[in-house]
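Asker: Let me see the structure of the following:
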Amino acid sequence: MTLKSYLWGMRIAAILTFAVWVLILEQIDPDSSGIVGKIFFFASTFLFLASWFILFFTWLRKKFFGEENVLSHLGISFRQGALISLLAVGLLFLQSARILTWWDSMLTVAGVLLAELYFLTRK
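Answerer: I've put the predicted structure just below:
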């Protein structure tokens, strides 16, 4: 797969996930729909944020490392986009459960950083 086709696929996925996210925000009331509505909201938020962060990290690598090195780092961009999205959705979930405090936020960020450090240092 070429970088151009990968980026176009990710752009289309980002637009589709944004449309699904907006549709869920407009059509589903999380209070009246119960757990299913919340699952749809958090899943669509994760997919929306992940696609945009993956595109952003790929763009950063393309800008700083050049197009020829980006293909070898696509997995890293994908993982980092997914981890940052997981962090955001985790914080949103904690806030929706009304248990988010500053130290919970710091522990969640530390957990994501430790996961990324694990992936970077393993061979």
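Asker: from here on, contacts and neighbour counts on C-alpha atoms
Answerer: OK.
Asker: helices and strands around the helix or strand where Asp31 lies, which ones?
Answerer: Using DSSP states H and E, Asp31 falls within helix 30-33. On a contact count with 3 or more CA pairs under 8 Å, 6 or more residues apart in numbering; DSSP states H and E, helix 30-33 meets helix 35-65.
Asker: how about the helix it packs on: buried residues?
Answerer: For helix 35-65, the buried set under the neighbour-count rule, 16 or more other CA atoms under 10 Å, comprises 37-38, 40-42, 44-55, 57-59, 61-62.
Asker: Would you do the same for the sequence below? I want to compare the two.
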Amino acid sequence: MIILGTISVGLAVFLMGIDEQKALALGPGGPLMEDFWENMRRYGLYALTVSTGVLYSVFQPIVELLRNPISAILVLTIIGGSIFIVSQVVSAMVGFLGYLFGVTEMVWMAKNDVAFNDQLNVISIVKRP
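Answerer: This is a model prediction of the structure:
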């Protein structure tokens, strides 16, 4: 939390410290361009403060729960399980199924003449002559 806060404050100070320079626009669009870049700078600060506030409000209750050892174990178990489930779902969606077959499944597949085609993601029965 401290590192995230330090980075956010440093970025905010950097964005606020940018000196105001006149836009190098030609013709009557000059003042409009200056307003545009000023609004872009303000939007960057707005996005930074909103995202930092959201992260703070999300992580603050979790930090409070981590102070109690029993709730800390529960929170860490939930976070670890969530990461594991999401990684399994994303891997299955991408089509990486090679790790699903353990040693016992591979032995069973070898004994029963079953083959797995990685390119087609299919399991087929191999008939030997």
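Asker: Fetch the TM-score of the aligned pair.
Answerer: After superposition, the two chains reach a TM-score (TM-score structural alignment, normalised by the length of structure 1) of 0.38; 63 aligned residues with a CA RMSD of 3.2 Å.
Asker: Tell me how many other residues crowd the closest residue to Phe57 of structure 1 other than its chain neighbours.
Answerer: Nearest residue to Phe57 of structure 1 in three dimensions, chain neighbours excluded: Ser77, at 5.4 Å (CA to CA, 6 or more residues apart in numbering). By other CA atoms under 10 Å, the residues close to Ser77 of structure 1 number 22.
Asker: For Ser77 of structure 1, pull up the helix or strand it's in.
Answerer: helix 74-96.
Asker: cool, and Ile73 of structure 2?
Answerer: Going by DSSP H and E, Ile73 of structure 2 is in helix 69-94.
Asker: Report the distance from the very next helix or strand once past that helix to the chain centre.
Answerer: Next helix or strand after helix 69-94 of structure 2 toward the C-terminus (DSSP H and E): helix 103-111. Relative to its chain's centre, helix 103-111 of structure 2 lies at 36 Å (CA atoms, centre = their mean, to the nearest Å).
Asker: Please apply the same query to stretch 3-20 of structure 2.
Answerer: 23 Å.
Asker: List the buried residues of that stretch.
Answerer: For stretch 3-20 of structure 2, by 16+ other CA under 10 Å, it's 8, 12.
Asker: now do stretch 18-30 of structure 1
Answerer: So, applying 16+ other CA under 10 Å, buried residues of stretch 18-30 of structure 1: 18, 20-21, 24-25, 28, 30.
Asker: Among the residues you listed, which ones are in helices?
Answerer: Mapping those onto helices (DSSP state H) picks out 18, 20-21, 24-25, 30.
Asker: quick one on the thing from earlier: nearest to Val89 of structure 1 among the buried residues of stretch 18-30 of structure 1?
Answerer: When those are compared for distance to Val89 of structure 1 (CA to CA), Trp21 wins out at 13.1 Å.
Asker: show me what contacts the residue lying closest to that closest one once chain neighbours are set aside?
Answerer: Of all residues not flanking Trp21 of structure 1 in the chain, Ser44 sits nearest, at 5.3 Å (CA to CA, 6+ apart). Contacts for Ser44 of structure 1 (CA atoms under 8 Å, 6 or more residues apart in numbering) come out as 17, 20-21, 24.
Asker: What is the nearest of the ones in helices among the buried residues of stretch 18-30 of structure 1 to Val70 of structure 1?
Answerer: Set against Val70 of structure 1, the nearest of these by CA to CA is Phe18 (24.8 Å).
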